[in-house]
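Trainee: Structure, please.
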Amino acid sequence: MEALFAEIKRHYGLEPTSVEPLEGYEDRTFRMQAAGGRWVLKEHRPGPGRKARIELESRLMEHFRVGARFEYPAQLPVKAGGSYFEYDGKLYRVLEYLEGGFMAEATQDERFLQSLGRLLGELAGKAAGFGAVPVSPDPFAWDLQHLGMSQQYNREIADPRIRSLTAYMYRQFQAEVLPMAYSLRRGFIHNDANDWNILVRDGEVTGLIDFGDACYSWLAADLAVGITYGLMNKEDPLQAAATILGAYHAVFPIAPDEADLLYYLIGGRLCMSLCQAAHTSKSQPDSPYITISQAAVEKLIEQWVRIGPVAARRTFRKVTGLPQVPATGEETFRKRRNRLLSPSLSLSYRHPIIMERAAFQYMFGNDGTSYLDAYNNIMQVGHCHPEVVARTSEALRTLNTNTRYHYESILSYAEALLKHFPPSLSRVFFVNSGSAATDLALRLARFYTGRNQVMALENGYHGNTSAGIAISHYKHRPGHAYPNTLLCPMPKVFGSGWADDGTAGRHLSESCLGQILEHGESLAAFIAEPIMGCGGQVPLPHGYLERVYQAVRKIGGLCISDEVQVGFGRLGEHFWGYERYGVVPDLVILGKPMGNGHPLGAVVCTEEIARAFAEGPEFFSSFGGNPVSCAAGKAVLDVLEDENLPRQAAETGEYLMRCLRELGEESPLIADVRGDGLFIGVELLLADGKPATRKAAQIKDHLREERVLISTDGPFDNVLKIKPPLPFNRGNADELLEKLGAFLRINDNSS
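Mentor: Alright, predicted model coming up:
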């Protein structure tokens, strides 16, 4: 070190007494004590263009200092001229040491955030006026224009949930920002206004250090970097962003396209930080500089996804005085809908919602409102999950055909799907909906047995085809006859007086067993949902299916499990609903969540049933099993495993049901809480024991106004239906519980 000190004295006339290393990603930085003050010593590894880069940074710092309101470090020139000296195979330079605390350690109130906005505005003005760049910089991983260089490390993020959020934000960035890349204003930006580079004094931002990441890029990228760090650990990140942006705009007016893309640019910076930290931590696992802010970044990306782009765009336009893009009102939608669609299609809630976007367990109205979705079970792994989007997009780009050709995706998906079934269920037919799957399952059963009658449960629902409606008591209307349908009473434990220890199953199956004996010669199949959805989220009693399946098979019939609503890990411990009862059906119907919103369904059956069906007319589905559908289905299976969503469903569901039961101890309105995993029903009864249908509707609409979406179901529509996308977590459960509890405490629950 003495030799280096001697070189510093020779080139700068300074006499160093000590150096203290500072953290950083690449080049080494030291705080240097010398006679007369402190300085910053930078050590650079030589490489192509390195010397030109140092000279460029020197010019840039000097440019930023001219007429500046904020402080930027000065480059100390060497005696012989230039910005650096060479020693021992490395390049060294000395910069002015600016006094002040760091933003990371400061109290960040509104005044502070406004000063941050003014700094970022000054940076934009300086960057825009820097002029021609004498070198052509190589692509730089910390430049938002080249976010893909960081995103390649996404798979190195340890937490699968954060990995998916990052992938989602990256895909949104690609779709929204990149098409506008060449229209955004550019300049030579600082590019690293992070909370350890921003200097603070007396509660306000005073300056900025470290131009090592400066690059020629979008002016709005510099704003996005600075705002991102201003949002860390804020309860209301969007309000903090608005405060910063308002002050920025007063110094350097933002362009409309920059304001509209700012949400995605901030999301891109979050992706960059998380991916780079995950990658670099492998080589520097103990570096606090790399890991210190990652908890805050992870929290912020969760918050940012929930805020959504619609609210951000409207907020950013409002604070900068830009005209709003008008949001079409509900009445306009209603009139168009009434003119174009059938009145048989219903709308949810007293005040229907105009939805514009969605992400994971959140949905976004066209007015910017963000809703917690505790209702839409079709989006099993979350709305717009990036893995499903990526794979279906790629499949649609490369091949979409039908089963009259060989192609890999249908086979790899079938193999992956059948691994979740016992060996006896070894054949799969792909269709394009749960309703089509029901229709096919009934055809299979009738062809195999040579019989026509099907036994189903009251209040059950199995699809919208003619065959499905015939066995769906939930859709039956007085006066309509379905001669090939036998109905058994819904075996509901609650209110039966029997315990669910096998006793209820034994007693509640008697009626069904009697009908099986009476109609045995004509009975083709028995069909049931393991937990009845439209019946009011009613689990079948333990022992019920075991007795019924045994009786059906004894007379030569087949047993069908309708897993459309409860399958694919929703129940937590059990991937399929039939597993919770210790039985194995002959046919399984799949749909709804199978493709995460992509129209996909299937029937899984035994080899014997499939071979028998092949002796009849050829089965062909134009869209069943196409490559895009198979890509969606395989992605769902992989995400369920990678993110361990069934386990999360089990843990979150157990917690939510326990808390709902505790809430029921306070509120007599809650009569029963039932279900499994994240398929939950809360039955409401009045003090006289009658169904609390009106109260259930009030709660549903109240929660909608509180930005939480649930629904109601059951024969009397008095059961709160909770079946969210599986990313729904404990924090989401707490929000639902808090808002439901607030309603119950305020309202009279007894009438």
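Trainee: Every contact and neighbour count from this point should use C-alpha atoms.
Mentor: Noted.
Trainee: got the contact list for Thr107?
Mentor: By CA atoms under 8 Å, 6 or more residues apart in numbering, Thr107 lies in contact with Gly203.
Trainee: want to put them side by side, so please do this one too:
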Amino acid sequence: DEIACALKEQFGFEVESIKALGGYEDFNYYTREASSQRELLLKIRTICTPAIKCDIVGFITESPTSDVMRKAMVHLRSHGVPAPKPIKNRNGKYYGCYKFDDPVGKRFLELYTFVPGKTVVDTSWTPKSMEEMAANVGQLCAKVTLALQTFMCELDIPKGIFNPQNFLFFQKYEKFVEDKVTAGIIKECFRMFDENFPIAKKNLRKGFIHCDLSTANIILGEDEKLWVIDFELICRSYIVFELSICVAYIMVTAVQYHGDPILMAQIAIRSYEQLLPLNTTERSFLSIAISARLATSYLSANYQATIQPQNVEYLFAQAGKCPKLLHVLHKRRINQKRKLVAFYMQTYLDLENK
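Mentor: Next up is the predicted model:
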């Protein structure tokens, strides 16, 4: 009833139905407008965050990231990338503030068009259909990256903890990983990132990135199109991180549906490069970035589980697959090193014999 009242007050329409949806920190609701039968997504956000400021007359204003997020969605739509459409309220703004009858009280309300369909991670895949999915998602990642290259907006949050370049921030969560072998592999991920990123970043291209282009944030719509949702982490960073995040979660989805994660990663990367070729540095750094994202996801889930024990199942739905993938990638790196050493040894022996 409170949500229906909030929508009536802020957006001026009666609600026919409301359904709670999953969410991480925000409250998300599917709602259908009574008169037009429009399907909409309502996001209810807490206003108690450091990013939110007060304007000169003391009224609470929204996070600057939220404004950039909506502008990015509009920009992507104008460049042919399917994304939800933000809806203005009765005051002509894309957000409103409503006081709910609970201890938190005031929260922000944002409304978007609802995308009917299933997320890629929640869609059932066969080995063959999974290959097509990996190719399509890889291509979508390239389209998003290319579109955001022309996106102009003021946003400077380089110290945001979810900005991929700040991967080392998560090192302090190692203590929550109980399995010693997995913890050791994660330490190795930190070491490789710490050694390689400062050198590689000189040749890594920059731009706005979605920053969470996972299979949970891509919807296979009823129209058979792939839609991009959840832009909350949008930031300026290095574009190779966008691909690394996308590929990491394609691999997670492959494990979930008993596919070959390495093959799916290769297909996605090839598809991406058909539209947006990587430079030499990006290509060599990509595997390090993928491992970093998998480690970040797993460490974050372990930490969040200590403060949100009621959400353990949700937190580990994807993150729980990360240790297996980290082990696979670690073994692959070892085998590649052995092959490289063997190659150089054989080359040396051949030269000696000559």
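Trainee: TM-score of the superposition?
Mentor: After superposition, the two chains reach a TM-score (TM-score structural alignment, normalised by the length of the second structure) of 0.83; 324 aligned residues with a CA RMSD of 2.6 Å.
Trainee: Please enumerate the strands of the second structure.
Mentor: Here the second structure has its strands, by DSSP state E, at 15-21, 27-33, 39-46, 86-87, 96-99, 106-113, 117-119, 206-209, 218-221, 226-228, 235-238.
Trainee: Out of those, which one sits most buried?
Mentor: Most buried of the strands of the second structure by mean neighbour count (mean count of other CA atoms under 10 Å) is strand 226-228; its value is a mean of 24.
Trainee: so that strand aligns onto which residues of the first structure?
Mentor: In the comparison with the first structure, strand 226-228 of the second structure aligns to the range 206-208 (TM-score structural alignment).
Trainee: Mean deviation, that stretch versus the second structure?
Mentor: Superposed on the second structure, stretch 206-208 of the first structure shows a mean distance of 1.3 Å to its aligned residues (mean CA distance after the TM-score superposition for the first structure).
Trainee: any idea how far that stretch is from the chain center?
Mentor: Computed by CA atoms, centre = their mean, to the nearest Å, the chain-centroid distance of stretch 206-208 of the first structure equals 37 Å.
Trainee: One more: stretch 196-208 of the second structure?
Mentor: 19 Å.
Trainee: Just the terminal-to-terminal distance for that stretch.
Mentor: One end of stretch 196-208 of the second structure to the other measures 22 Å (CA to CA, to the nearest Å).
Trainee: in it, what's buried?
Mentor: 204, 207-208 (16 or more other CA atoms under 10 Å).
Trainee: how close does the closest residue to Ala214 of the first structure other than its chain neighbours sit to Pro139 of the first structure?
Mentor: With sequence-adjacent residues excluded and distances taken as CA to CA, 6 or more residues apart in numbering, Ala214 of the first structure is closest to His190, at 4.4 Å. His190 of the first structure sits 15 Å away from Pro139 of the first structure, going by CA to CA.
Trainee: between those two, who's got more neighbours?
Mentor: His190 (30 against 13; other CA atoms under 10 Å).
Trainee: Quick one: map that one onto the second structure.
Mentor: With TM-score structural alignment as the criterion, His190 of the first structure pairs with His210.
Trainee: tell me the contacts of its match?
Mentor: Residues in contact with His210 of the second structure, defined by CA under 8 Å, 6+ apart, are 231, 233-235, 242.
Trainee: With Arg293 of the second structure instead?
Mentor: Residues near Arg293 of the second structure by CA under 8 Å, 6+ apart: 164, 167, 244-245, 248.
Trainee: you'd agree Thr215 of the second structure is up against Thr123?
Mentor: No. Applying CA atoms under 8 Å, one finds Thr215 of the second structure not in contact with Thr123, separated by 9.7 Å.
Trainee: Which pair of the contacts of Arg293 of the second structure spans the longest distance?
Mentor: Phe167 and Ala248 (14.5 Å; CA to CA).
Trainee: Comparing those two, which residue is more hemmed in?
Mentor: Between Phe167 of the second structure and Ala248, counted using other CA under 10 Å, Ala248 has the larger neighbour count: 27 against 19.
Trainee: What is the equivalent residue in the first structure for that one?
Mentor: Alignment note (TM-score structural alignment): Ala248 of the second structure maps to Thr228 of the first structure.
Trainee: can you tell me which residue in the second structure aligns to Met149 of the first structure?
Mentor: Taking TM-score structural alignment for the superposition, Met149 of the first structure sits opposite Phe169 in the second structure.
Trainee: Ile161 is in contact with its match, correct?
Mentor: Yes. Taking contacts as CA under 8 Å, Phe169 of the second structure lies within contact range of Ile161: 6.8 Å.
Trainee: count of neighbours near the match of Met149 of the first structure?
Mentor: 15.
Trainee: Look up how far Phe193 of the second structure lies from it.
Mentor: From Phe169 of the second structure to Phe193 of the second structure the distance is 12 Å (CA to CA).
Trainee: give the contact list for Gly207 of the second structure.
Mentor: The neighbours of Gly207 of the second structure, taking CA under 8 Å, 6+ apart as the test, are 148-149, 236-239.
Trainee: Which of those are retained in the first structure?
Mentor: By both residues aligned by TM-score structural alignment, their matches' CA atoms under 8 Å, the contacts of Gly207 of the second structure still in contact after alignment to the first structure are 148-149, 236-239.
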